[in-house]
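>>> predicted coordinates and the sequence they were generated for:
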Amino acid sequence: MFIPITPQINDYAFGRFRELPSPLLGSTPPWLMQIPVNHKISLGSDIIHFIKFIQLNPSEKDKRKQLIKQVTKVIDSLKIISKNGKPKVSFVSPQTPSCVTLYGSEKSNLALPFSDIDISLSGDFININSTIAFQFISDALANACICNEVLSLPLARIPLLKMKGIQDEINIDISIDNQNGIETTKLIGRLCHKNSMLRPLVILIRYLLHQAGFTSVMSGGLNTFMITLLVYSFLEMYNTGNITGGVPDNDIGSVFITFLQHFGYDFNYSKYGISVGVECSYFEKASRGWLDSKRPCMLTIENPFDETSNLTPNVYLTPSIKTYFANCLQWILPSMGDDIYLFLPSNSRLARIISLPEELLNRNK
């Protein structure tokens, strides 16, 4: 049985102490259960097996596809009409082309079991008040016994309706005319196609940040797009030979360790920002007026769609994230007397920094 021994470290995202993992005592994590107990593996193999374990399985994919199909059918059946100067809704046969566009991690193949489904609406919904549009949609999906409303944010910079599937409790975020989200998803797809190591490394680092409470932008953390740009810039600058002059490292284990070393210890967050342009590079934050004297250590990433814009002005958890990466590196390195490269499944090094809640422990059984 997989039982992490878990000391507490401060979780700044929620202002409380939470449990994070430390070394396991002789137990094999679920992603290595199929490996013979006496067969030694590398950290790279450990990571690859974890990615296969934590990514959506066929059953989860089918459930999410079914929910998307049901939600799309209902929304495409809503016809907005004007009656006495007020918008009303009527039900018609599903319209084509669909006004629903899928984007986000579900579209870019970075979704994890806890990921929301993101959709953007076009057509008639753009031309009416967001509050009214969300009320029409929420009522229609609830009456069809598909979703229940969780939260409506019609006045946000990008209006957002958060709902939850009734059958499988999958979260779905509905926005209106979210062109930025759609273009962001396309860019992530292009970057993943360009660098095959990007997807698995993003999934791993995103999971680590998620379990520590560092993936909420509203709480000062990093969203999937920011994580993707951070990882991509690292891979392009430090794993292509462009800067180091060396040969690209194809071992995801050693690349992961170098990433933790770089962003846990080496990178100067106070001085430099990250650009993911035609070529990835660093720039001096002060030269662009992006150095916050009150919070000089914040991660700064240039918006790839607008080089004059700082994508991460509110990632105030940067010092905590840096410390977290540094701690992960210390936890994952070989212990005194260990083989530097190989270990038994019961001594998984990745399991030293991975914590799995009960629902994830049992999901593939």
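The structure has been received and is ready for your questions.

>>> all contacts plus neighbour counts: C-alpha atoms, from now on.
Will do.

>>> how close does the closest residue to I137 other than its chain neighbours sit to K69?
Spatial nearest neighbour of I137, excluding adjacent residues (Cα to Cα, 6 or more residues apart in numbering): I75 at 6.7 Å. In this view, I75 and K69 are 10 Å apart by Cα to Cα, to the nearest Å.

>>> of the two, which one has the most company?
I75 (22 against 11; other Cα atoms under 10 Å).

>>> isn't that one right next to F136, touching?
No: assessed by Cα atoms under 8 Å, I75 is found out of contact with F136, at 9.2 Å.

>>> give me the buried positions along the helix or strand hosting Q135.
Per DSSP states H and E, Q135 falls inside helix 130-143. By 16 or more other Cα atoms under 10 Å, the buried positions in helix 130-143 come out as 130, 133-134, 136-138, 140-142.

>>> ok, stretch 320-336 next?
Within stretch 320-336, the residues scored as buried using 16+ other Cα under 10 Å are 320-322, 324-326, 328-333.

>>> and the lengthiest helix in the chain, what's buried?
The longest helix of the chain (DSSP state H) is helix 58-76. By neighbour count on 16+ other Cα under 10 Å, the buried set for helix 58-76 is 60, 64, 67-68, 71-76.

>>> tell me the helix or strand right after it.
strand 78-83.

>>> quick one on the thing from earlier: what packs against the longest helix of the chain?
Here helix 58-76 touches strand 100-103, helix 130-143, going by 3 or more Cα pairs under 8 Å, 6 or more residues apart in numbering; DSSP states H and E.

>>> and here's the other structure:
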Amino acid sequence: MAETLKGRIAAEAKALGFDALRFTSADAVRGAGEALDAFLADGRQGDMAWLATTAERRKAPRALWPQARSVIALGLNYGRGTDPLAVLEEKSRGAISIYAQGDDYHDILRDKLKPLAARVQALTESEVKVFVDTAPVMEKPLAARAGLGWQGKHTNLVSREFGSWLFIGAIFTTAEIAPDLAEEDHCGACRRCLDICPTHAFTAPYELDARACISYLTIEHKGHIAPRYRVAMGNRIFGCDDCLAVCPWNKFAQSGREAKLAARAGSDNPPLSELLVLDDAAFRARYRGTPIKRTGRDRFMRNVLIAAGNSDDASLAPLVEARLDDPSPLVRAMAVWALARLAPRRFNALRGSHCAGETDPVVRSEWLEEAA
């Protein structure tokens, strides 16, 4: 009977477009709580304060919802079958992580999870809750325990069928459903994901210091980006796919089949010249309904200016210079840094007048640095 139920749920999930589904219990995920405590104790979460404030609820599904008995872990393949690292050689274009080039995956998954959860509720006469990367749920350990894949040395989920390209969603239910077997770790001696990291953000296999991760720096980090990371960022303006893209298990991944996961026009690694002119209204219009919008225009422009500074494209200097008077100190500071690298003579010519009128200490300190 349990297998029949699982088969019916799997069929419903497939009909909705999910690529992978497994079941696990709602007990604590072995070792996940201890790993989270160590991560937080070292301060590796950076600006992500919510990880600490929700830590106890995050450690176990029943800590979040005591009535939960089973978890349905679901995966949606967003692989494209193309090399996401090729754009890193096109320095005058902004490299945007594959997951963020289309519609917001939260919306995509939620639109599929809700009807599936309703069906589970009807089939099991149980209560259900849907989670998509916004509640204090440890999706990756849960997905690994359910058998969707395993957490690789880059800390992300790896699937034998889909490589590192799975969006993860979860349905908690009060129904008792027989759990599936967890997936074994198949990383072996491989360390490609660790060795490719531009900022050396992995302190050890399976351990990430988010504060040095380009995905964190370009998306979650609210402040100025430290000089030691800027050159290593290259033209990555939103996220970083390096550690995901080199995983050898990707060779088994199929390209994404869901039309909604296709890149939006203008979001697929656009020219930096298009992005440097965006004001807040234009930014919101361009990235409405995408993950990029949540970061906000100022942080995004901060990233774009770093990419411009790394581009070796002097034709971008006038657009960079136009950002020297931007209302945001995040933007002004990186405009100064980028101008110094692209047009050092112009930087020196403007330094006196701009430095005299600058009130932000970080922006002022950028002016006081020697031109590259």
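Cool, got the structure. Just so you know, these numbers come straight off a predicted model, no measurement behind them.

>>> TM-score for these two?
Here the TM-score for the pair of chains, by TM-score structural alignment, normalised by the length of structure 1, is 0.26; 151 aligned residues with a Cα RMSD of 6.4 Å.

>>> as JSON lines, the helices and strands packed on helix 58-76 of structure 1 with distance to F17 of structure 1 would be great.
Converted to JSON lines, those look like this (distance: least, Cα to Cα, whole Å):
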{"stretch": "strand 100-103", "distance to F17 of structure 1": "34"}
{"stretch": "helix 130-143", "distance to F17 of structure 1": "36"}
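
>>> L260 of structure 1: which of the ones you listed is closest?
strand 100-103 (29.0 Å; Cα to Cα).

>>> so which residues make contact with the closest one?
Strand 100-103 of structure 1 is contacted by residues 72, 75-76, 117-122, 181-182, 185 when judged by Cα atoms under 8 Å, 6 or more residues apart in numbering.

>>> quick one: the host helix or strand of S120 of structure 1 to helix 58-76, angle?
Assigned by DSSP H and E, S120 of structure 1 falls within strand 117-121. With axes from the mean of the first three to the mean of the last three Cα atoms, to 10 degrees applied, the angle from strand 117-121 of structure 1 to helix 58-76 works out at 20 degrees.

>>> that older thread, which one of the buried residues of helix 58-76 of structure 1 is nearest E359 of structure 1?
Closest to E359 of structure 1, out of all of the buried residues of helix 58-76 of structure 1 and judged by Cα to Cα, is E60, at 12.9 Å.

>>> for K186 of structure 1, see how far away that closest one is.
23 Å.

>>> try S281 of structure 1
21 Å.

>>> cool, L230 of structure 1 as well?
Applying Cα to Cα, the value for L230 of structure 1 to K186 of structure 1 is 17 Å.

>>> over to L360 of structure 1?
Note on L360 of structure 1: its distance to K186 of structure 1, by Cα to Cα, is 29 Å.

>>> equivalent analysis for F343 of structure 1, please.
Taken as Cα to Cα, the span from F343 of structure 1 to K186 of structure 1 is 39 Å.

>>> counting neighbours, what do you get for S309 of structure 1?
Using other Cα under 10 Å, S309 of structure 1 has 14 other residues around it.

>>> re earlier: who's more crowded, F343 and K186 of structure 1?
Remark: of F343 of structure 1 and K186, F343 carries more neighbours, 19 against 15, as counted by other Cα under 10 Å.

>>> surely that one touches G44?
No: in this structure, F343 of structure 1 is not within contact of G44 by Cα under 8 Å, at 11.3 Å.

>>> mind listing the helices for structure 1?
Under DSSP H, structure 1 gives helices at 43-54, 58-76, 105-108, 130-143, 179-194, 198-211, 224-238, 252-261, 318-332, 358-361.

>>> mind listing what's buried along the first one?
By that I understand helix 43-54 of structure 1. Buried, per 16+ other Cα under 10 Å, within helix 43-54 of structure 1: 43-51, 53-54.

>>> over to the fifth one?
Within helix 179-194 of structure 1, the residues scored as buried using 16+ other Cα under 10 Å are 179, 181-182, 184-185, 187-189, 191-192.

>>> same deal with the last one?
With burial defined by 16+ other Cα under 10 Å, the residues of helix 358-361 of structure 1 counted as buried are L361.

>>> which strands or helices does that helix pack on?
Other helices and strands packing on helix 358-361 of structure 1, by 3+ Cα pairs under 8 Å, 6+ apart, are absent; none qualifies.

>>> ok, back up a step: nearest to D173 of structure 1, of the buried residues of helix 179-194 of structure 1?
The nearest one, if we look at the buried residues of helix 179-194 of structure 1 relative to D173 of structure 1 and count by Cα to Cα, is G181, at 11.7 Å.

>>> and the nearest residue to L342 of structure 1 once chain neighbours are set aside, how far from L229 of structure 1?
Among residues not flanking L342 of structure 1 along the chain, S42 sits closest, at 4.8 Å (Cα to Cα, 6+ apart). Distance, S42 of structure 1 to L229 of structure 1, by Cα to Cα: 27 Å.

>>> kindly report the same for K63 of structure 1.
Relative to L229 of structure 1, K63 of structure 1 is positioned 29 Å away (criterion: Cα to Cα).

>>> what of S45 of structure 1?
24 Å.

>>> could you do F17 of structure 1 as well?
Remark: distance between F17 of structure 1 and L229 of structure 1 (Cα to Cα) = 29 Å.

>>> more crowded one of those two?
Shown here are F17 of structure 1 and L229; by other Cα under 10 Å, L229 has more neighbours (24 against 13).

>>> neighbours around L160 of structure 1, how many?
Neighbours of L160 of structure 1 (other Cα under 10 Å): 23.

>>> does it really touch E149, like I thought?
No: with contacts counted by Cα under 8 Å, L160 of structure 1 stays clear of E149, the gap being 11.3 Å.

>>> where does V130 of structure 2 land in three-state SS?
strand (DSSP: H, G, I helix; E, B strand; the rest coil).

>>> looking at the contacts of strand 100-103 of structure 1, which one is closest to S108 of structure 1?
The shortest approach to S108 of structure 1 among these belongs to T185, at 6.1 Å (Cα to Cα).
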